[in-house]
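# no sequence on this one, just coordinates:
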């Protein structure tokens, strides 16, 4: 699971990967410029999508998807164990990822935070 926050001063969306997910995903923190964030949606169905090729991380079907994946030229970062809490963050002009699929404690609040930050900036 991850904790999503917005650093307005630096213009960043920050995803702090928590607990053992740091080990599974091989990441502890992602910092994405808000200018590259297109939007976010709560999407429990995203977990049923094909993951593509695992570049680095962990994939145990039905248990955990964490780390970097590539699918049809798209660069994805996953950190999901419970699909009901999955939030998809679409990125533009991204240097590292095109899309993040991240499990959060409160998907609706996270989407609202991201959408408010994107429309405000």
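Received the coordinates, thanks. These numbers were taken from a predicted model, which means no experiment stands behind them.
# C-alpha only now, for contacts and for neighbours.
OK.
# mind checking the longest helix of the protein?
Using DSSP state H, we find that the single longest helix of the chain is helix 107-120.
# for that helix, name the packing helices and strands.
If you count contacts as 3 or more C-alpha pairs under 8 Å, 6 or more residues apart in numbering; DSSP states H and E, helix 107-120 packs onto strand 2-7, strand 37-42, strand 86-91.
# how far does the next helix-or-strand element following the first one sit from its chain's centre?
Right, strand 2-7. Sequence-wise, the next helix or strand downstream of strand 2-7 (DSSP states H and E) is strand 12-17. Distance, stretch centre to chain centre, for strand 12-17: 9 Å (C-alpha atoms, centre = their mean, to the nearest Å).
# report the angle between strand 12-17 and strand 37-42.
Relative orientation of strand 12-17 and strand 37-42, computed by axes from the mean of the first three to the mean of the last three C-alpha atoms, to 10 degrees: 40 degrees.
# list the buried residues for strand 12-17?
Applying a neighbour-count criterion of 16 or more other C-alpha atoms under 10 Å, one finds 12, 13, 14, 15, 16, 17 buried in strand 12-17.
# then this one, side by side with the first:
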């Protein structure tokens, strides 16, 4: 299965979604200026308590979370499927407070993001 492509280029964190990710998340590609990224963590327990109320997108607990969620006043954008590790990207001054991204090497991705700050 194709996964989104997460990169840092031109001073921005870019998340390029596949066609089906765009459909299931009700969203398009994401570009966040690095000046609005506070940090990233490899967090295997983040999904344990759920993402909160789904406000657009696809969600089946424990299987898939793609789209917009609200939890405890925070706005989240999630792009995760069962079997993927979790990276949580803390944002400021954006329409989301956090990005919850699934990937195969969460430790490497979180280090890449943090080293780019």
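Now that the structure is in, tell me what you want to look at. Since this is a predicted model, take the numbers as computed values, not measurements.
# pipe the helices and strands packed on helix 107-120 of the first structure into CSV and attach mean neighbour count per row.
Shown next, in CSV, are those (neighbours: other C-alpha atoms under 10 Å):
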stretch, mean neighbour count
strand 2-7, 17
strand 37-42, 20
strand 86-91, 22
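# the most centrally placed residue in the first structure sits in which helix or strand?
Centroid-nearest residue in the first structure, with C-alpha atoms, centre = their mean: residue 100, separated by 3.0 Å. Following DSSP H and E, the helix or strand that holds residue 100 of the first structure is strand 99-103.
# next: residue 75 of the second structure.
Applying DSSP H and E as the criterion places residue 75 of the second structure in strand 74-81.
# against the first structure, where does that strand fall?
Using TM-score structural alignment, strand 74-81 of the second structure lines up with residues 74-81 of the first structure.
# contacts for that stretch?
1-2, 21, 25, 47, 62-70, 86, 96-103 (C-alpha atoms under 8 Å, 6 or more residues apart in numbering).
# quick check on those: which are buried?
Using 16+ other C-alpha under 10 Å, the buried members of those are 1-2, 21, 25, 47, 64-70, 86, 97-103.
# enumerate every residue touching the residue of the first structure most remote from its centre.
Here the first structure reaches farthest from its C-alpha mean at residue 9, the gap being 21.4 Å by C-alpha atoms, centre = their mean. With contact set as C-alpha under 8 Å, 6+ apart, residue 9 of the first structure has no partners.
# with the one 4 residues further on instead?
For residue 13 of the first structure, the contacting residues are 4, 5, 6, 7, 31, 32, 33, 34, 114, by C-alpha under 8 Å, 6+ apart.
# now it: how far from residue 64 of the first structure?
Distance, residue 13 of the first structure to residue 64 of the first structure, by C-alpha to C-alpha, to the nearest Å: 23 Å.
# list the buried residues in stretch 24-35 of the first structure.
Taking 16+ other C-alpha under 10 Å as the criterion, stretch 24-35 of the first structure shows 24, 25, 26, 27, 28, 30, 32, 33, 34, 35 as buried.
# pipe these into a markdown table and attach distance to residue 120 of the first structure and secondary structure per row.
Formatted as a markdown table, these follow (distance: C-alpha to C-alpha, whole Å; DSSP: H, G, I helix; E, B strand; the rest coil):
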| residue | distance to residue 120 of the first structure | secondary structure |
| --- | --- | --- |
| 24 | 34 | helix |
| 25 | 31 | helix |
| 26 | 32 | coil |
| 27 | 28 | coil |
| 28 | 27 | coil |
| 30 | 21 | strand |
| 32 | 16 | strand |
| 33 | 14 | strand |
| 34 | 10 | helix |
| 35 | 11 | helix |
